[in-house]
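K.L.:
Make a model of this:
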Amino acid sequence: KPTNFLYIVEDGVSDIKEMYVIDPSLHIPEAYLLPRNFANRDCVSGERKNVYLHTNSGNIDVDLWIVGRKDSKIAPSRMTVHLSSRCGSIAVKINAINSIHPFILKVAAEHGPVTVLIPRWFHGTVTCLRNCDISKEVVKHSTHLGVAINMVRLFVGDFSVVSGSGFGSELTKWEPDELRADMGQGFGTIKYVDEVESVASRQDKVESVVSKENKVRLK
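P.N.:
So this is what the prediction gives:
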């Protein structure tokens, strides 16, 4: 079932391997959530992250489905996802349900490899720290912003939104996606999800689950 403000920390050798449906609009009473300072140790402002996953020695392998609201006339604020591991590997797939919902994804692995699969609708900056391989397909749809020691930055998607005639009052209503991947001493790979596998069949199953859940909430 859809959830929000998901917080999982494995301090031992346990892995986090699961598919999660995240609904940023899902209200969960504060009393049912972990204390803010405990659940957001790297967040100075105290704002809760929609997803926070961390392992010490275990691996993270997650499939995240983000629920949008295609009938909503209000521009959604960006959801935040934090994935980190000290010694394990990280693999994450991002997909959307119903409509595009902007997100900030921060991935950090000190020693293990990192694989990030982004959706075709990703529209924003990609920043890679240290060793990283960005697929030719992602690069083809990108504007290079800079290369420095151990860092590469690209804008994936239509850059006219933030340059030239695209810059203006409309920009304040639009929040771009953001991916920041820190590979530490490991190696990273960034690709589109459909470069690896077809998501159509799984999307039908996930959308069915979300649809049933929404009907229950409306009763």
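
K.L.:
rest of the way, CA atoms for contacts and neighbours
P.N.:
OK.

K.L.:
Test my guess that residue 54 contacts residue 88.
P.N.:
No - the criterion here is CA atoms under 8 Å, and residue 54 misses it with residue 88 at 9.7 Å.

K.L.:
Now the second one, please; I'll put the structures next to each other:
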Amino acid sequence: MTITAKDGPSTSDSKAPFNSSAEIEQTDGSPAQAPPSYAETLGNSTSGPGTGAPPAGLAIPEVPLPTPLPRATNYHAEKTNREIKGVYVLDTAMQIPPAILANMSSGFFGLGKKEPENLNLYTSYGPIEADLILVSGEQQKRVTVLLETGGGKVDFKLLSRINAQPVKVKAKSGYGNMTVYLPRDFNGPLKYKSGWGTVTFSEGMRPFVHQFSGNMGYLGDWNVAGFSDYKTWNGDELEVVTQGGNITFKWADELMQREAGSPEEKFHEAITYAMQSVMSWFGGRK
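P.N.:
Just a heads-up that it's a prediction; the model follows:
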């Protein structure tokens, strides 16, 4: 099932880039200085608290977004037993007719909740590959994302957002690998659990992660963000769970450096694909 809004601004011609800080160099040609700390970077931002914008005098390369972009919506849901793959543009400022919103809240989309997730993707066996772009820039409105597959892998990318609009993501797989790409202005708690696999942070992200245990950490600076407890927290939040796969966290701009997987990763992908095929065969029997 797919639900999209019929009205709203078109983003089909959008070519807005998002900033990354994979490579930072002096604009005047002088020797590069040691990079500032995470807190210093946030503190020197000219785009508001918690945005992670670069300090004055530093140039950050731009990475173009995929084009053409689909039309923006406030809510989107899919439920299938096949692969789910797409680019999703969410505008939380968009007004949805009450009758449509009520129908979504009572059905699969909302699962009886008062307000449904902005993005809800579910597949019984297939993989999920979702690229997310946030365009409203509402700092007080947190975007909620729910991704779930019975056995496939999950590849989630938060490519771009305006004014560091907060996002809460929950991703779950039975035995697939999980890869999450986050923007450099992400600032919030992490929960991660892999029953048989490993949890890995990219080399570029590792200096900004506080790991408190094997399944809990924080990406960024909680003093800058003002995080104290989950009940009152309305900022960035991420939870990733898989029973048999590996979990990997990377910066979104590291997509440009993406390389083919190791032999071990390819072997795991082959096993996962075989298990998906078996599950699909049994699921299709009458």
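
K.L.:
Please identify every residue contacting each of residue 54 and residue 88 of structure 1.
P.N.:
Common neighbours of residue 54 of structure 1 and residue 88, counting by CA atoms under 8 Å, 6 or more residues apart in numbering, are residue 60.

K.L.:
Number of residues surrounding the aligned residue in structure 2 for residue 109 of structure 1?
P.N.:
For residue 109 of structure 1, the aligned position in structure 2 is residue 173, judged by TM-score structural alignment. Neighbourhood size, residue 173 of structure 2 [other CA atoms under 10 Å]: 27.

K.L.:
now residue 173 of structure 2: how far from residue 254 of structure 2?
P.N.:
23 Å (CA to CA, to the nearest Å).

K.L.:
mind listing the helices for structure 1?
P.N.:
In structure 1, the segments counted as helices under DSSP state H are 36-39, 136-140, 200-218.

K.L.:
need the ones you listed in TSV with distance to residue 95 of structure 1 and mean neighbour count, can you?
P.N.:
Formatted as TSV, these follow (distance: least, CA to CA, whole Å; neighbours: other CA atoms under 10 Å):
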stretch	distance to residue 95 of structure 1	mean neighbour count
helix 36-39	24	15
helix 136-140	16	13
helix 200-218	8	12
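
K.L.:
Turn the ones you listed into a markdown table, including distance to residue 122 of structure 1.
P.N.:
Below are the helices of structure 1 laid out as a markdown table (distance: least, CA to CA, whole Å):
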| stretch | distance to residue 122 of structure 1 |
| --- | --- |
| helix 36-39 | 27 |
| helix 136-140 | 10 |
| helix 200-218 | 17 |
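
K.L.:
Determine which of those helices approaches residue 180 of structure 1 most closely.
P.N.:
For the helices of structure 1, the distance to residue 180 of structure 1 is smallest for helix 136-140, at 14.9 Å, taking CA to CA.

K.L.:
what span of structure 2 lines up against the closest one?
P.N.:
Residue span in structure 2 matched to helix 136-140 of structure 1, by TM-score structural alignment: 203-207.

K.L.:
gap between the matching stretch and the chain center?
P.N.:
17 Å (CA atoms, centre = their mean, to the nearest Å).

K.L.:
what does stretch 190-205 of structure 1 give?
P.N.:
On CA atoms, centre = their mean, the centre of stretch 190-205 of structure 1 falls 15 Å from the chain's centre.
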